[in-house]
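1. Build me a structure from this.
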Amino acid sequence: MSTSPTPQPTADDPSPEARAHRALADAVREIEHHVAAAGWDAPVRLFALVRTQDALAAEPGLADQLTPEVLAAARADDQHLTSVEQEGVPAADDLERLLGGLTWPSTVHGAAVTVERVMLPPGAEEDLPTDHDAALAALLAHPQRQDVRLAVGVLRSGPAWCAVRTRAHDSDDAVGQGPDLVPGLVEAVRATLG
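-> Okay, the predicted model is just below:
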């Protein structure tokens, strides 16, 4: 996977749409860094994305839990997002089924998910056995496998942002980012927003 610079939401566009896209990219990066700090071999993690100003209006005590930098950013930009990790997410062997059963209330402006996956280079999957258990064993033992962590966020208004980290290049400056790196997962998260 290339970690060359990807197009970022531009900082010079003051439109609400551009600011929402930048806020989403910032939130997904923050989520990915937060999850990365806990190490590898983690379960699926889900996050509600809410506009920080709205969250502060609904629950003023939240201000005591946020850093002064976050409060200043939220006051300066009504599109600023706060991620709220969802506790008690059931363990899921099938991520699609888990996401397919989720819906978010209208007070949630977006959603994000992190998940770890094993990837093989193009064409390598063709050599895997057809039996599920044998294929899984072969996948996990494959010498060219790549362990990756995917962080995907989507806003109700449409924008999406992805961050991808490989275990082989496990550093914050080697995280690939972009709006459509994992299109299938983007669509699955988008579907949870109704």
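2. For the rest of this, base every contact and every neighbour count on C-alpha atoms.
-> OK.
3. How many residues are close by residue 93?
-> 10 (other Cα atoms under 10 Å).
4. cool, residue 153 as well?
-> Neighbour tally, residue 153, other Cα under 10 Å: 29.
5. And for residue 184?
-> 11.
6. roughly how far apart are it and residue 166?
-> Distance, residue 184 to residue 166, by Cα to Cα, to the nearest Å: 19 Å.
7. Next: residue 95.
-> With Cα to Cα as the criterion, residue 95 and residue 166 are 19 Å apart.
8. the helices in the chain, which residues?
-> Using DSSP state H, the helices found in the chain span residues 16-37, 52-58, 68-76, 95-100, 132-141, 183-191.
9. Could you report the distance from residue 72 to residue 25?
-> 18 Å.
10. Which of the two has more residues huddled nearby?
-> Higher neighbour count among residue 72 and residue 25: residue 25, with 26 against 11, using other Cα under 10 Å.
11. Another sequence for comparison is provided below:
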Amino acid sequence: MHPATTDLAAAVREVEHHVAAAGWDAPVRVFALVRTQAALATEPGLADQLADEVLAAAQAAPWHLTSIEQEGLPSAPDLESLLAELSWPDAVDGVAVTVERVVLPPEAEAQMPQGKAAALAYLLAHPERQDVRLAVGVLRDGPSWCAVRTRANDADDQVGQGPDLVPGLVAALRSTLH
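-> Next up is the predicted model:
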């Protein structure tokens, strides 16, 4: 296992909990992930903005990550287009994104009508639909981590987690780092 996996998992959980605190029906949010020790070395004033326990964790773990929400994202018609427009300087060690989606069981998805308007109406009216929030993070040439929360089980201890729960989004995020 990559030494940063545990720290990336913690950063993705933190981002997901932060976004969850604002409630549902939220826009896409994007976060740069930087190693806290490196950020403190280049920006000593950052120490004044971090809690003592965060500073202690950063001293103890070389891969401790700080997330920096990106404001003023470019306008894009969808998540894929937005990610295609993003690139990161070398000082950014990784990236995380949160996005909400509606999902259906595979058998219901197979019956979805063609056409964007008809498919959307079907999706929103389907009794088995699930609203989910995806929080996905990747490190440059390193691990990925995903957290998935459903609106039906909206509790911090009910968030599913794993390295590759959303492989398409992992790959799209990774492409922004090259």
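12. quick one: TM-score?
-> Once superposed, the chains reach a TM-score of 0.97 (TM-score structural alignment, normalised by the length of structure 2), with 178 aligned residues with a Cα RMSD of 1.1 Å.
13. Out of the helices of structure 1, flag the one nearest residue 154 of structure 1.
-> helix 183-191 (5.9 Å; Cα to Cα).
14. which part of structure 2 lines up with the closest one?
-> Aligned using TM-score structural alignment, helix 183-191 of structure 1 spans residues 167-175 in structure 2.
15. With structure 1 overlaid, report how far that stretch is off on average.
-> Compared with structure 1 after the fit, stretch 167-175 of structure 2 shows a mean deviation of 0.4 Å (mean Cα distance after the TM-score superposition for structure 1).
16. What residues of that stretch count as buried?
-> Within stretch 167-175 of structure 2, the residues scored as buried using 16 or more other Cα atoms under 10 Å are 169, 170, 173, 174.
17. Contacts only, for the residue nearest to the last one when sequence neighbours are not counted.
-> Leaving aside its sequence neighbours, residue 174 of structure 2 sits nearest to residue 138 (Cα to Cα, 6 or more residues apart in numbering; 6.3 Å). For residue 138 of structure 2, the residues meeting the contact criterion (Cα atoms under 8 Å, 6 or more residues apart in numbering) are 8, 94, 95, 96, 144, 145, 170, 173, 174.
18. Distance to residue 62 of structure 2 for the residues you listed - can I get that in a markdown table?
-> Shown next, in a markdown table, are the contacts of residue 138 of structure 2 (distance: Cα to Cα, whole Å):
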| residue | distance to residue 62 of structure 2 |
| --- | --- |
| 8 | 12 |
| 94 | 14 |
| 95 | 17 |
| 96 | 19 |
| 144 | 17 |
| 145 | 18 |
| 170 | 23 |
| 173 | 23 |
| 174 | 21 |
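19. And those residues, which is closest to residue 108 of structure 2?
-> Scanning the contacts of residue 138 of structure 2 for proximity to residue 108 of structure 2, where the rule is Cα to Cα, the winner is residue 170, at 25.1 Å.
20. so how far is residue 48 of structure 1 from the equivalent of residue 15 of structure 2 over in structure 1?
-> In structure 1, residue 15 of structure 2 lines up with residue 31, judged by TM-score structural alignment. Per Cα to Cα, residue 31 of structure 1 is found 11 Å from residue 48 of structure 1.
21. Tell me which of the two has more neighbours.
-> residue 31 (26 against 21).
22. who touches that one in this structure?
-> Going by Cα under 8 Å, 6+ apart, the list of residues near residue 31 of structure 1 reads 83, 151.
23. Find residues that contact each of residue 31 and residue 48 of structure 1.
-> With Cα under 8 Å, 6+ apart as the test, residue 31 of structure 1 and residue 48 both reach residue 83.
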